[in-house]
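[1] Here is my input, please return the structure:
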Amino acid sequence: MTTFDLSGKVAIVTGASRGIGEAIAQHFAQAGAKVVVCARKLESLQTVADSINQAGGMALAMACHTGKREQVQAVVAQTLAEWGRIDIVVNNAATNPHFGPLLNSDAAQWDKTYEVNVKGYFWLIQAAAEAMQNQGGGSIINVASVAGLQPATAMGIYSISKAAVIAMTKQLAQELGPSNIRVNALAPGLIKTKFSSALWDNEDLNQKIVAGTPLGRIGTVDEVAAAALYLASDAAAFTTGTVMTMDGGSLVGGILG
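    All right, here's what the predicted structure looks like:
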């Protein structure tokens, strides 16, 4: 459908060297967007960019620690220098250094999580918003988590950071709406990625999760990417401030807690 066409648009996708971020970048490129893929390690990013370019798309790889404001600003500046505009931002880079009771966490774990999962999201939005305002609009997609809606066991700091992402999304949807900039969040459940392998690679835990998920399985990165494509495209032209879950029903299944 033409409503899902991203031809002529430029997207920045963070955490794009693998998993959900890579899948989103690939789907955007297939829909016609020029894509800037970002992550901390350039080598793995270049592999993703090369794959997109070899398939007939257009991609640039830019190394960036999203928790470092100056690096985020540099990515935005380079994107504008190369392609002249920014239409779509996908905040996907995330970290989760603490697993266990929240009261056992330390300051360094809090700082690292918030540096990337919350501040990093804001730095990129802040840096890209001016370009979007000048060109008449854009779409910002923040990858949150169902853990931001229902805290996940032993993932307290991560859950709290994702709740902050959801609050940020709604706040910025209010503030940027008059500039025709849409701000939405994706809230995936358990998706089969390396990032979440500690959950799905544990047979007992995986069986417990699947048993509590109405659709009876965990999700795929392509399913998250398809939702991101909707939010990035004109199909979602009247959608802002929303939190879209793709969790196989785990929230209603009650498995997260």
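[2] Please count neighbours and contacts with C-alpha atoms only from this point.
    Will do.
[3] what helices or strands is the longest strand anywhere in the chain leaning on?
    Longest strand of the chain, by residue count under DSSP state E: strand 181-188. Here strand 181-188 touches strand 138-143, helix 156-176, helix 221-232, strand 243-246, going by 3 or more CA pairs under 8 Å, 6 or more residues apart in numbering; DSSP states H and E.
[4] continuing past that strand, what's the next helix or strand?
    helix 197-200 (DSSP states H and E).
[5] what packs against that next one?
    Partner elements for helix 197-200 (3+ CA pairs under 8 Å, 6+ apart): helix 203-211.
[6] that older thread, got the helices and strands packed on strand 181-188 as TSV, with mean neighbour count columns?
    Putting the helices and strands packed on strand 181-188 into TSV (neighbours: other CA atoms under 10 Å) gives the following:
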stretch	mean neighbour count
strand 138-143	27
helix 156-176	21
helix 221-232	20
strand 243-246	20
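[7] Serialize those to a markdown table and add fields for distance to Met132.
    Shown next, in a markdown table, are the helices and strands packed on strand 181-188 (distance: least, CA to CA, whole Å):
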| stretch | distance to Met132 |
| --- | --- |
| strand 138-143 | 5 |
| helix 156-176 | 10 |
| helix 221-232 | 13 |
| strand 243-246 | 21 |
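[8] Just confirm Ala236 contacts Tyr230, I think it does.
    Yes: taking contacts as CA atoms under 8 Å, Ala236 lies within contact range of Tyr230: 6.1 Å.
[9] Now for Asp111, how many residues are close by?
    12 (other CA atoms under 10 Å).
[10] Repeat that for Leu45.
    So Leu45, with other CA under 10 Å, has 24 neighbours.
[11] check which helix or strand covers it.
    helix 42-54.
[12] how about that helix: buried residues?
    The neighbour-count check on helix 42-54 (16 or more other CA atoms under 10 Å) flags Leu42, Ser44, Leu45, Gln46, Val48, Ala49, Asp50, Ile52, Asn53 as buried.
[13] Is it possible to get JSON lines of these that adds distance to His27?
    Formatted as JSON lines, these follow (distance: CA to CA, whole Å):
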{"residue": "Leu42", "distance to His27": "20"}
{"residue": "Ser44", "distance to His27": "18"}
{"residue": "Leu45", "distance to His27": "16"}
{"residue": "Gln46", "distance to His27": "17"}
{"residue": "Val48", "distance to His27": "12"}
{"residue": "Ala49", "distance to His27": "13"}
{"residue": "Asp50", "distance to His27": "15"}
{"residue": "Ile52", "distance to His27": "10"}
{"residue": "Asn53", "distance to His27": "13"}
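[14] Between helix 42-54 and whichever helix or strand comes after the helix holding Leu45, find me the angle.
    Next helix or strand after helix 42-54 toward the C-terminus (DSSP H and E): strand 58-63. Put simply, strand 58-63 runs at 180 degrees to helix 42-54, going by axes from the mean of the first three to the mean of the last three CA atoms, to 10 degrees.
[15] Quick one: name whatever helix or strand follows strand 58-63.
    helix 69-83.
[16] Off-centre distance for that following helix?
    The chain centre lies 18 Å from the centre of helix 69-83; the measure is CA atoms, centre = their mean, to the nearest Å.
[17] To check against the first, give me the structure of this:
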Amino acid sequence: MQKARLLLSVCSRAWSSVRMVSSGMVRRDPHANKVALVTASTDGIGLAIARRLAQDGAHVVVSSRKQQNVDRAVAALQEEGLSVTGTVCHVGKAEDRERLVATALNLHGGIDILIANAAASPFFGNLMDATEEVWDKILDINVKATFLLIKAVVPEMEKRGGGSVVIVSSIGAYSPFPGLAPYNVSKTALLGLNKNLAAELAPRNIRVNCLAPGLIKTSFSHMLWTGKEREESVKETLQIRRIGKPEDCAGIVSFLCSEDASYITGETVVVAGGTPSRL
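    Model prediction:
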């Protein structure tokens, strides 16, 4: 049954391409034959990004800390006829980062795109109540591991003649979310990491940019929008009167990794529905 659904999906996409060609609308895959790694990509924003990159022609390696999440995401995306594989990766563990990179190399021979999306936020409360352990975990996962994964990928991108990195930060770097101060600070640090890496890696033909999502409807952010009254209150603060969807971020990331963005590096794109408070 699964093979039948996969075949139907592939045929559907092929027929769609035939119709576009016959009507003069030739589909352009901006990431054809590129290899993309996307961390924390079995749900929410990461999954939407993985799907969009694959739809735009890339071979995508998804990852998550749990095998069952990887299996579920890979199966769902493959049923859509997309070139997707996956592996378990806790970005805070060196052996998992090495396995993620090795998976891409073994299956596809190289890496062209890295989306650093993994983050942790184990604390909610007043900043002065945050413990040293909280700070260690958040900065280790959100900042240090992001850098170390990029460091591991850069030599492989150089072998391909260059590449593109997108670091997922947050609107919290500009307009802090209440109760999430250590998380907000870590996301602010990523803006600096983005600027420094972009300058250092430009001579290697590797572009580095940042995405700063606003409030997006995901399981990660549910505490900030769950409940009719709270959701309506949040909408009132946005110029676009709705809470974002993961797909609102995916197209921007695909663009930043494409040749259409070849003159863009060191920038942060805010996707936040017109959140008014900015630094």
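[18] before we move on, back to that, what sits up against the longest strand of the first structure?
    132-133, 136-146, 148, 166, 169-170, 172-173, 176, 224, 227-228, 231, 237, 239-247 (CA atoms under 8 Å, 6 or more residues apart in numbering).
[19] Output the residue interval of the second structure matched by that strand.
    The counterpart of strand 181-188 of the first structure in the second structure, using TM-score structural alignment, spans residues 206-213.
[20] ok, average deviation of that stretch from the first structure?
    Average distance between stretch 206-213 of the second structure and its aligned residues in the first structure, after superposition and using mean CA distance after the TM-score superposition for the first structure, equals 0.3 Å.
[21] Residue in the first structure paired with Val143 of the second structure?
    With TM-score structural alignment as the criterion, Val143 of the second structure pairs with Val118.
[22] quick one: its match from Ala198 of the first structure, how far?
    Look at Val118 of the first structure and Ala198 of the first structure: by CA to CA, to the nearest Å, they are 23 Å apart.
[23] what about Cys38 of the first structure, how many neighbours?
    So Cys38 of the first structure, with other CA under 10 Å, has 32 neighbours.
[24] Grab the nearest non-local neighbour of it.
    Thr14 (4.6 Å; CA to CA, 6 or more residues apart in numbering).
[25] Contact partners for the one you found?
    With CA under 8 Å, 6+ apart, Thr14 of the first structure has these contacts: Gly21, Val37, Cys38, Ala39, Thr66, Val90, Asn91, Asn92, Ala93.
[26] hmm, try it at 6 Å
    Cys38, Ala39, Asn91, Asn92, Ala93 (CA atoms under 6 Å, 6 or more residues apart in numbering).
[27] Map the fourth one across to the second structure for me.
    Same thing as Asn92 of the first structure. By TM-score structural alignment, Asn92 of the first structure lines up with Asn117.
[28] wait, isn't its match in contact with Val168?
    Yes: at 5.1 Å, Asn117 of the second structure counts as touching Val168 under the criterion of CA atoms under 6 Å.
[29] What is the three-state secondary structure of the aligned partner of Ile49 of the second structure in the first structure?
    Aligned by TM-score structural alignment, Ile49 of the second structure pairs with Ile24 of the first structure. Under DSSP: H, G, I helix; E, B strand; the rest coil, the three-state class of Ile24 of the first structure is helix.
[30] mind checking how far Thr103 of the second structure is from Gly109 of the second structure?
    For Thr103 of the second structure, the distance to Gly109 of the second structure - CA to CA - is 9 Å.
[31] neighbour count winner among the two?
    Thr103 (18 against 12).
[32] Aligned to the more buried one, what sits in the first structure?
    By TM-score structural alignment, Thr103 of the second structure lines up with Gln78.
[33] and the gap between its match and Gly249 of the first structure?
    Remark: distance between Gln78 of the first structure and Gly249 of the first structure (CA to CA) = 40 Å.
[34] ditto for Ala211 of the first structure
    Relative to Gly249 of the first structure, and taking CA to CA, Ala211 of the first structure is found at 11 Å.
[35] ditto for Asp111 of the first structure
    32 Å.
[36] between the buried residues of helix 42-54 of the first structure, which is closest to Val72 of the first structure?
    Proximity of those to Val72 of the first structure (CA to CA) peaks at Leu42, which lies at 14.5 Å.
[37] residues in contact with that closest one?
    Leu42 of the first structure sits in contact with Ala63, where contact means CA under 6 Å, 6+ apart.
[38] any idea what it aligns with in the second structure?
    Checking with TM-score structural alignment, Leu42 of the first structure has Gln67 as its match.
[39] And for Arg217 of the first structure?
    Checking TM-score structural alignment: Arg217 of the first structure goes with Arg242.
[40] ok, now Ala227 of the first structure?
    Aligned partner of Ala227 of the first structure by TM-score structural alignment: Ile252.
[41] picking that back up, when you align them, which residue in the second structure goes with the residue nearest to Cys38 of the first structure?
    With TM-score structural alignment as the criterion, Thr14 of the first structure matches Thr39.
[42] Give me the distance between that match and Gly273 of the second structure.
    For Thr39 of the second structure, the distance to Gly273 of the second structure - CA to CA - is 24 Å.
[43] Repeat that for Gln67 of the second structure.
    34 Å.
[44] cool, Gly266 of the second structure as well?
    Counting by CA to CA - Gly266 of the second structure and Gly273 of the second structure are separated by 22 Å.
[45] Repeat that for Ala130 of the second structure.
    Taking CA to CA, one finds Ala130 of the second structure at 30 Å from Gly273 of the second structure.
[46] Of the two, give the one with the bigger neighbour count.
    Ranked by neighbour count (other CA under 10 Å), Ala130 of the second structure and Gly273 place Gly273 first, with 20 against 15.
[47] what does that one align to in the first structure?
    Per TM-score structural alignment, Gly273 of the second structure is aligned with Gly248.
[48] Its match and Leu215 touch, don't they?
    Yes: if you go by CA under 6 Å, Gly248 of the first structure and Leu215 touch, sitting 5.1 Å apart.
[49] Number of residues surrounding Thr66 of the first structure?
    Neighbours around Thr66 of the first structure, by other CA under 10 Å: 30.
[50] What residue in the second structure is paired with it?
    Going residue by residue (TM-score structural alignment), Thr66 of the first structure aligns to Val91.
[51] quick one on the thing from earlier: A PyMOL selection for the contacts of Thr14 of the first structure, restricted to the buried ones, would help me check which they are.
    The buried residues among these can be selected in PyMOL (16+ other CA under 10 Å) with this line:
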select buried, resi 38+39+91+92+93
